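K.L.:
Kindly return the folded structure for what I paste below:
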Amino acid sequence: MNVLVYSGPGTTPDSVKHCLESLRRFLSPYYAVVSVDTRTLAKEPWASKTSLLVLPGGADLPVCKEFNGAVNSTIKDFVKKGGKFLGFCAGGYYGSSKCEFEIGNPIMEVSGPRELKFFPGIARGAAFSGFQYGSEAGAKLAQVEVNKQALELDQEFSYHYYNGGSTFVDADKYDNVEVLARYTDQLSVDSGSIAAAVVYCKVGEGGAILTGTHPEYVPELMKKDLGNSQYNELIGNLLQTNESRQHFLRALLVKLGLKVNDNELVRPRLTPLTLSSPIPGNISNILDQLLANVGLSGDDHNLLVGNQDTFRLHKGEDTQNSHQLDKQEEFEDPDTVIKELYVYTDSLPDRKSTSFFDIPTYFRLLQENYGSLYRANAGSTLLYGEVVTSTSSMLDKNFNILTNLPSGLVCAASVQVSGRGRGGNIWINPPGVLASSLVLDLPTNYTHAPVVFVQYLTSLAVVEAVKNFGQGYEELPIKIKWPNDIYAIKPEYFGREIHKDDIEPSYVKISGILVNTNVIENKYKIIVGTGINLFNAAPTTSINSTIELLNTLRNKRGESSLPLITQEELLAKYMFYMGKLFEQFKSLGFGSLLPLYYKHWFHTDQIVRLQDHGLIKAKITGITEDFGLLKAEAIDFYNRPTGQKYLLQPDGNSFDMFKGLISRKQV
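P.N.:
Just a heads-up that it's a prediction; the model follows:
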């Protein structure tokens, strides 16, 4: 599920940044925390895939201009049906029935009704005097008294950054409102019966939390101002009291019913990258290409500057610095920091170079699968980092570097701090998720089948890899959801007899695929990104968890247990099948792979409803060999064909397996 953070007119960049960082720390990997604009909220069917909508701080009048009418109606309907809303500062004003801000101030006064009305009363501010737009002049450390019973917290007080927020007037007098925290300092405005700083509002089946303070502000992200000693002192005080803020914010998210980490998951610092290959001359050729076409810069002439990232080159034989996944006090911006890259031209990294992945073992296993290694083999060149931003982004967003990388190079990581999926979803994935992005070249004059089929053969390669580890692995209940997601059976359904009509709800996603394509000098430069849940239980289940369930069943049958799969084994096997299937695809098109694809997918003879055609009942019959369109045949009440047939596009439609609908995405 998604957590959407609005980033558009009315929000400030700092507020959005702190929202994204804080929520990812507490909600990854259970939710994808992503920023969205007005268009997404107005046009996309986001509500069914979203747990929480967040409105950061800023100014609420521009939000009124963006949201009034249809967007607000969608938000209210989302919450009433069980969704959650979290409004910080200006988002707190906006979620109330009426905003009263700086009444009597001819320059700053804002007053009027608001449409959401989650809090049925007035949000009045600024609670403390001195606020100035675009300034920290009125910022202060706000102490709030915690409703320990409502939030199930032991602490009596919490300390937050404050800058212009409201108090919720007479909050204790409304039946649907629970005061979660109140200001302890004297306010500059009339708060009514209680100086409410944070409130929870029950709204239909859902709920909203509105705040006047900023419990989402992470002090280590706040930059000191040499000309403002008062603000610098504020940052120091926030750092000293940070634990109270962390516990408080976590409790707010729990109050909203979200699945939250026990402790704040601080984004780990990036670790060095290694570039290596067992094929003689392979890395030297890549390096020569990069030097000739991109060049090096910097004082030491060792900076490789990409379109998005900058890499500092080192010889692989140099000693790498020790990098741990422990919490770091100094905040590191992973998108702008220089990435350290160790290039191994004459050897492979030794086992001690990386803690989570044995590079020599991977190459040995890869060679055992292929028989012999060549430069064009998928996986024959490895760019690996224990902690990276995103394997796909490092390739796709650095076009000038990508141009010089060979087909078959794979970028892999044990942890991604900016993992990316469809729709721009971003999350932190922990150890246990095997993340990789493979570079593949395909001539633009290739005529056997369109590039869209690469996503199909990728999902097929993952499933084939897992089910061909040896005798017994073929029993693993792992399937393909059209067009390219991979699902495993939910633990609670394992070993139970499942009716055909119920098979899909009993499965859960364990792998996603994202394919990006660039055109460079008469060839497609394809980047195939995958994230595979190998041994992490959250947020769903994993391959090794499924193997353990199968072993329980096998032991009851008197059969031996199947060994669990390591990262090195899975990446080597996946690369082998990816290379094998890609070569078949290039020679014969995807038609030759269709029988194997159907063997592993959910949807043979599945009955669905076509939403864009009056909810017509239809049966899935396959996919077309030319453009990968999903084929559906209309049926009547008795499941008899009517003769009407439909073709649906994989990228223009959303296949919601849990509702049995195929619907065109709104644009």
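K.L.:
CA atoms for contacts and neighbours, from now on please.
P.N.:
Fine.
K.L.:
Can you check which helix is longest in the chain?
P.N.:
Ranked by residue count under DSSP state H, the longest helix found in the chain is helix 567-588.
K.L.:
hmm, who's touching the next helix or strand after that one?
P.N.:
Remark: after helix 567-588, the chain's next helix or strand is helix 594-600, criterion DSSP states H and E. Outside helix 594-600, the residues that touch it by CA atoms under 8 Å, 6 or more residues apart in numbering are 456, 457, 460, 463, 478, 479, 480, 604, 622.
K.L.:
Turn the residues you listed into a markdown table, including distance to residue 435 and neighbour count.
P.N.:
Formatted as a markdown table, the contacts of helix 594-600 follow (distance: CA to CA, whole Å; neighbours: other CA atoms under 10 Å):
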| residue | distance to residue 435 | neighbour count |
| --- | --- | --- |
| 456 | 18 | 22 |
| 457 | 17 | 23 |
| 460 | 17 | 28 |
| 463 | 15 | 23 |
| 478 | 18 | 25 |
| 479 | 19 | 27 |
| 480 | 18 | 24 |
| 604 | 30 | 13 |
| 622 | 30 | 20 |
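K.L.:
Can you report how many residues neighbour residue 355?
P.N.:
A count of neighbours around residue 355, defined by other CA atoms under 10 Å, yields 12.
K.L.:
for comparison, sequence B:
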Amino acid sequence: MNFPRVISNARHIALLFTGDRGRSVSPSFEYYQNRSLRGFTSAANPHRVATRNSTVRQVPLYQFLTSRSSSFKAMCKPNSVLVYTGGNDSLYSDIRHRLSFLLPPDEITVFNVSIQALKKQPWAEKSTVCVILASTNDLDDEAWEKIQAYFNQNGKIIFVCQNKLLASITGCDSSKANASILRFAFGSQNNKLKDTNKEFVKFLEKNMKKLPKSTAINETFRSKDVSVGANFTVVLKKEPDAPLFLYMQNNGSLHASALFSDATTQQLIAPNSNLLKDSLRSVGVNVCDTTMPPLTKGILIAEYDSIIESIAGLRLGEEIGLQPRILLRKSDVVEELGLPEATEKLLPIEVVNRDSDAGTSKNFDFNLYFEQIHSKIGQVVLLVDVATTTMDIIESVNAGIPSLESVVVIANRQISGRGRGGNEFLCPRGMAMFNFSFSISKKSRIAKHLPILQHIFCVALVEAARNLSGYPEFPLHIKWPNDLYCERSHKVGGMLLQCSTRDDSFRVSIGCGMNVSNDKPTMCLNDMLPKEAETRITKEQLIAETINKFTYYMKDYEDNGPETFKKKYHEYWLHSQQEVLLSDFNERVTIRGIDDDGYLQVRSKSNPDKIFSIGDDGNTFDMMKGLIRHKY
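P.N.:
Okay, here's the model as predicted:
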């Protein structure tokens, strides 16, 4: 792994990276370009500046974050359930599908954790509410030590891997082998746990003899080796016509800390079974009966009706694009033929006029949005009330209608939101969730520094939120490389940038999820306003103003170079002069800023003459622990 990057070297990175309505004449491209710049000058729009200045006031930091009830404490980041399947993606998919009907959809994320992440990443955090081990493949002593440490910190573990655990109790001739269950909970401390092993073997021998004669069992074993860390209680339980369960509980805990079963994985996750639900509840995970909302059709609308009419290659009435395929029909055809149901494979879209009833939505104010937008990007909106993910939709639109570069895809809710590294991203109603794409000539200045685009977007988002809030010191900041935080504590948003190449240009797609008015899973922008704030931030205005600012700063970088922009970025970020540890090299460094590409520029503490840059491809910045490490 090439972790540090010398700043003189060239870098190449693969980025995943109510007004007048129904207007019929579309302004020229130059009009939008000029209006985008005029929107940021007082001479061009004195009313806009006067309006903002009238609400701008200096507020001490401690007065922010007071709009929530004093009894409510927001989580710093969403709770999570980790699932280990030993690399079996099909098994993970089955477990994840079952969990989608059991976990609160706006509160808990689910991660498919690899063996490398299980051993190397600091996953045993307060936000990890449970670990589901669905396989013991590749779990060596190093992995078991991490699992043991998590258990000893009152971590919750559910074993749904029948093959090597309780199945051995009912199917193994050697009762001594049954004590291996302690190793699964406590690693390779066989000598220290010698006495406990003997007592546990006797406990199992005694109770397993009862099973053939009894349809039910409920017995408890309490450890005696407290001095070596074996401070736990074991409950062996079987109901009539039900699998055998073993609950292992840290003494003093209100819930089971580990749960074993001789049920098969498929028994536990069967749709008509309550076994997994009861197992989650037994270890203290908040479960509920969850119904996923159905996917909905899309609405394609433009600031001016003639914009859509002039789109080259707009194919109506046929399925185009990638997945989901998109099917566009104008409103008059929809009245006659209707639209098919939305699925994960097909997104039906109604093309509507600004002044029509079809061009309204109770969950998104198009007028408010179009009044705020000043950029050519964003003059066309594809709104989907419930979508899979806007990332997939924008890719499908790009493939099916390459000429439609001014569209922004917006969802009121996503059921398959993705973040960096393919991780799940919770997307409840109240968030601003949007994607847009554009092309950049390979001859341009910014094309030589593509990674900087994600930082330009973060600056645009912070500045948009501050302007709309009316408070210059609004406590929204950038955590490198692509997260947005309230101060240094609560994550409130993130962005993702993808890039592909075509002929003489790059195609860039930017996606964003930002908590605006949702009270879960952490906190939102409106929670960050003082109680006396006269205005509230809306997702319509935030999306439009962010695109405005992004267009402005991208042009400024192209015309004037990086220095002015970097100064603005450093004003908004959290890391100036922060000392961190490069964990893979055990080297302490001081952060100096970002370089022209947006990589972290750092100075070695042991060798002050050594200055180098760190890319974000494959690395993650644990701000709370002050370290940068490889992300598995």
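K.L.:
returning to what we had before: in strands only, show me the contacts of helix 594-600 of the first structure.
P.N.:
478, 479, 480, 622 (DSSP state E).
K.L.:
Now check the second structure for the residue matching the third one.
P.N.:
In the second structure, the position corresponding to residue 480 of the first structure is occupied by residue 478, as judged by TM-score structural alignment.
K.L.:
closest to residue 415 of the first structure among the contacts of helix 594-600 of the first structure?
P.N.:
Closest approach to residue 415 of the first structure among those (CA to CA): residue 463, at 22.0 Å.
K.L.:
in terms of contact, does the closest one touch residue 478 like I think?
P.N.:
Yes. Counting by CA atoms under 8 Å, residue 478 is a contact partner of residue 463 of the first structure at 7.0 Å.
K.L.:
joint contacts of the two?
P.N.:
486, 600.
K.L.:
circling back: can I get the ones in strands among the contacts of helix 594-600 of the first structure in JSON lines including distance to residue 554 of the first structure?
P.N.:
Output for these, formatted as JSON lines (distance: CA to CA, whole Å):
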{"residue": "478", "distance to residue 554 of the first structure": "17"}
{"residue": "479", "distance to residue 554 of the first structure": "20"}
{"residue": "480", "distance to residue 554 of the first structure": "24"}
{"residue": "622", "distance to residue 554 of the first structure": "33"}
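K.L.:
between the residues you listed, which is nearest residue 54 of the first structure?
P.N.:
Of all these, residue 54 of the first structure sits closest to residue 480, with 32.7 Å by CA to CA.
K.L.:
Please report how far the closest one lies from residue 509 of the first structure.
P.N.:
As judged by CA to CA, to the nearest Å, residue 480 of the first structure and residue 509 of the first structure stand 9 Å apart.
K.L.:
The match of residue 480 of the first structure - nearest residue in space that isn't next to it in sequence?
P.N.:
Of all residues not flanking residue 478 of the second structure in the chain, residue 573 sits nearest, at 4.4 Å (CA to CA, 6 or more residues apart in numbering).
K.L.:
Can you show me the helices along the stretch 401-550 of the second structure?
P.N.:
With DSSP state H, counting those that start in this stretch, the ranges of helices along the stretch 401-550 of the second structure come out as 452-469, 539-560.
K.L.:
again with the stretch 251-400 of the second structure
P.N.:
Taking DSSP H, counting those that start in this stretch as the criterion, the stretch 251-400 of the second structure contains helices spanning 265-269, 275-282, 305-309, 331-337, 366-372, 390-400.
K.L.:
Identify whichever of these lies nearest to residue 125 of the second structure.
P.N.:
Closest to residue 125 of the second structure of the helices of the stretch 251-400 of the second structure is helix 275-282 (CA to CA; 18.0 Å).
K.L.:
Near residue 406 of the second structure, how many residues? Count them for me, please.
P.N.:
For residue 406 of the second structure, the neighbour count with other CA under 10 Å is 17.
K.L.:
right, and residue 150 of the second structure touches residue 124 too?
P.N.:
Yes. Contact criterion CA under 8 Å: residue 150 of the second structure and residue 124 qualify, at 5.6 Å.
K.L.:
Going along the chain, name the strands of the stretch 351-500 of the second structure.
P.N.:
In the stretch 351-500 of the second structure, the strands defined using DSSP state E, counting those that start in this stretch lie at 380-387, 407-414, 431-441, 476-479, 483-486, 490-502.
K.L.:
same check, this time on the stretch 201-350 of the second structure
P.N.:
Along the stretch 201-350 of the second structure, the segments classed as strands by DSSP E, counting those that start in this stretch run 217-222, 232-238, 244-250, 258-261, 298-302, 319-320, 325-330, 346-351.
K.L.:
Quick one: residues in contact with the last one.
P.N.:
With contact meaning CA under 8 Å, 6+ apart, strand 346-351 of the second structure is reached by 296-301, 323-331, 334, 339-342.
K.L.:
And the match of residue 480 of the first structure, how far from residue 338 of the second structure?
P.N.:
45 Å.
K.L.:
List the contacts of the residue nearest the centre of the second structure.
P.N.:
The centroid of the second structure falls nearest to residue 425 when counting by CA atoms, centre = their mean (2.7 Å). By CA under 8 Å, 6+ apart, the contact set of residue 425 of the second structure is 109, 416, 417, 418, 419.
K.L.:
Would you mind giving the residues you listed as JSON lines with neighbour count and distance to residue 161 of the second structure added?
P.N.:
Below are the contacts of residue 425 of the second structure laid out as JSON lines (neighbours: other CA atoms under 10 Å; distance: CA to CA, whole Å):
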{"residue": "109", "neighbour count": "21", "distance to residue 161 of the second structure": "22"}
{"residue": "416", "neighbour count": "17", "distance to residue 161 of the second structure": "27"}
{"residue": "417", "neighbour count": "21", "distance to residue 161 of the second structure": "28"}
{"residue": "418", "neighbour count": "23", "distance to residue 161 of the second structure": "28"}
{"residue": "419", "neighbour count": "18", "distance to residue 161 of the second structure": "29"}
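K.L.:
Tell me which residue of the first structure lines up with residue 540 of the second structure.
P.N.:
Aligned against the first structure by TM-score structural alignment, residue 540 of the second structure finds its counterpart in residue 568.
K.L.:
my guess is residue 84 of the second structure contacts residue 137, does it?
P.N.:
No. Counting by CA under 8 Å, residue 84 of the second structure sits too far from residue 137 to count as a contact (9.5 Å).
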